[in-house]
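>>> this is a predicted model, with the sequence first.
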Amino acid sequence: MTFYTFVKNLVYGALKPIYRFEVIGKENFPKEGGILLCTNHIDNLDPPVVGITAPRPVHFMAKAELFQVPVLGKIVPHLNAFPVKRGLSDREALRKGLAILKEGKVLGLFPEGTRSKTGELGEGLAGAGFFALRSQAQIIPCAIIGPYRPFRRLKVVYGKPVSLDGMRERKASAEEATELIMSEIRKLISEYR
């Protein structure tokens, strides 16, 4: 058993009784090939919740500051996370993300770049569109529908793959691709709230 699987099982066992999450749409998750998993961000628990409910291991782009926190900074890289410097064009993080997708793995992103203060879906940043257009990965929208309250149901909804073939052909902007992805997340929230 890998460290990732061990921690996934441990976290699942700890969180499931408290948040009673309901996972919808797992069948939409491709069994192989690169996947760009784009999720709304409403709580600090979003990364572990997505990590334990996704059918495949997820590699998260995480804020660089997390890697400086004592103890946590040593564990996070073993959970498939890699640092990104927010507010900058972090070329190393972009290269790492593209390499993960090219290797046929799952790259998890929160396109908003930060947690929503209101719980409502915010504006997406161009990064999601960049990865979507620069790779041949399948794009899976995901909606976490809360709030995170003990013993209340929390929904994690995996949508059907979003096709960007037309956008790739006409060389659409990263912003335009991100907006399409965000609109799919918005639809999931609206449908399952």
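Cool, the structure landed. Residues are numbered from 1 along each chain as shown.
>>> from here on, contacts and neighbour counts on C-alpha atoms
OK.
>>> stretch 108-119: how far from the chain's middle?
How far stretch 108-119 lies from its chain's middle: 10 Å, per CA atoms, centre = their mean, to the nearest Å.
>>> ok, longest helix in this structure?
The longest helix of the chain (DSSP state H) is helix 174-192.
>>> how about that helix: buried residues?
By neighbour count, with 16 or more other CA atoms under 10 Å as the criterion, the buried positions of helix 174-192 are 174-175, 177-182, 184-186, 188-189.
>>> stretch 120-127 now?
Neighbour counts using 16+ other CA under 10 Å place Leu121, Gly122, Gly124, Leu125, Ala126, Gly127 of stretch 120-127 among the buried residues.
>>> from these, which land in helices?
Per DSSP H, the buried residues of stretch 120-127 map to helices at Ala126, Gly127.
>>> could the buried residues of stretch 120-127 go into a markdown table alongside distance to Gly13?
Conversion of those to a markdown table gives the following (distance: CA to CA, whole Å):
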| residue | distance to Gly13 |
| --- | --- |
| Leu121 | 28 |
| Gly122 | 31 |
| Gly124 | 32 |
| Leu125 | 33 |
| Ala126 | 35 |
| Gly127 | 33 |
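>>> adding another structure so you can compare the two:
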Amino acid sequence: MLYRIIKPFIRVALYFFFRKIYLNHSEVYAIKGPVLITANHPNSFLDAILIGAFFKKPIHFLARGDAFKKPIHRFFLGLLNMIPIYRLSEGKENLYLNEYAFRASKKILEDDGIVLIFIEGICLLTNEIQPFKKGAARIALDYKGKKPLQILPLGIAYDRFNSWGSTVNLHAGKTISLAELLPFDDRAKNMRYFNDSIVQSLNRLIVTPLNAKPAQNRIVKLIGNLGYIIHRWFFLGLDSFVRRKTQNTVFHDSVLFGTLFILYPILIVIIGFCLISLFGLKMILPLLGILVMARCIVLVKNPNE
């Protein structure tokens, strides 16, 4: 429920956070379940936020279990349709909890829902495919729903990491029927064939975007310079803080996006209130529009380039 409420705001925020988001086959994002989305995992929670924001139907995500350690984190991540799944590196004592993740995923699919699993099971801030785990194949093998299960490979690639104002490609492939991916009577053979088939699909779908600067006329350039001056202190200061807090982790972009999602509207409200107090409402509304527009255009002057 919470995710449905904030989803439109997340989509707007993503277009503020990224320079450009490319989507192919827009009709795919209206797909109905049961669907198991198998995606690569280059950029932590930001991958799930991006994918979930553009599908019309609610998506449940399998997310790394160490993010659910604190009860408050578990509560809010659960509200965002995230299901914890644990790796061996997070402790053998937690592996039994994965049974809950697989049961929950199975029920969602059998109720005609959509489940997203990052098939590599690891995030390394790279667009290169990592060795696949068996979780996606296991979910597919255990599916017992009445409707045919569709498998949707989806590639995601960024032009850079640990940076706001980047460009991202979301490339969805063609859906694959479960029968095509599980042709054998042997479970182990089916798991290997499933992963090999998805590897071939994702290799074609992961396309690193070119970091091209958009053309600008004089007015756009002027607004961009204004946005750069107004926002520089806020964004660079916040980015520096997040870098310190997420040092030696893969969470920089995810934490920065989440922090901006909460704090940037507050900044606009504060600036608007101050300007209204000084100049009045009628004079300030157009300026606030320019201020927000300037935030979008300031991405062309990203100091991380």
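Yes, it's here. Not measured: the values here are computed from a predicted model.
>>> please, where are all the strands along structure 1?
With DSSP state E as the definition, structure 1 shows strands at residue ranges 22-24, 35-39, 58-63, 81-84, 106-109, 138-145, 155-158.
>>> for the residue of structure 1 positioned farthest from its centre, give its distance to Tyr19 of structure 1.
Among the C-alpha atoms of structure 1, the one most distant from their mean position (CA atoms, centre = their mean) is that of Arg170, at 26.0 Å. Arg170 of structure 1 sits 43 Å away from Tyr19 of structure 1 when distances are taken as CA to CA, to the nearest Å.
>>> kindly report the same for Ile189 of structure 1.
Ile189 of structure 1 sits at a distance of 18 Å from Tyr19 of structure 1 (criterion: CA to CA).
>>> equivalent analysis for Tyr148 of structure 1, please.
With distances taken as CA to CA, Tyr148 of structure 1 is found 7 Å from Tyr19 of structure 1.
>>> ok, now Thr114 of structure 1?
In terms of CA to CA, Thr114 of structure 1 sits 22 Å off from Tyr19 of structure 1.
>>> thinking again about what came up before, now the strands of structure 1 as TSV including distance to Ala93 of structure 1 and mean neighbour count?
Supplementary listing: these in TSV, determined by distance: least, CA to CA, whole Å; neighbours: other CA atoms under 10 Å:
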stretch	distance to Ala93 of structure 1	mean neighbour count
strand 22-24	29	15
strand 35-39	15	27
strand 58-63	8	22
strand 81-84	5	20
strand 106-109	12	26
strand 138-145	19	26
strand 155-158	25	25
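>>> could I get those as JSON lines with distance to Arg91 of structure 1?
What follows is those, written out as JSON lines (distance: least, CA to CA, whole Å):
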{"stretch": "strand 22-24", "distance to Arg91 of structure 1": "34"}
{"stretch": "strand 35-39", "distance to Arg91 of structure 1": "18"}
{"stretch": "strand 58-63", "distance to Arg91 of structure 1": "13"}
{"stretch": "strand 81-84", "distance to Arg91 of structure 1": "9"}
{"stretch": "strand 106-109", "distance to Arg91 of structure 1": "16"}
{"stretch": "strand 138-145", "distance to Arg91 of structure 1": "21"}
{"stretch": "strand 155-158", "distance to Arg91 of structure 1": "29"}
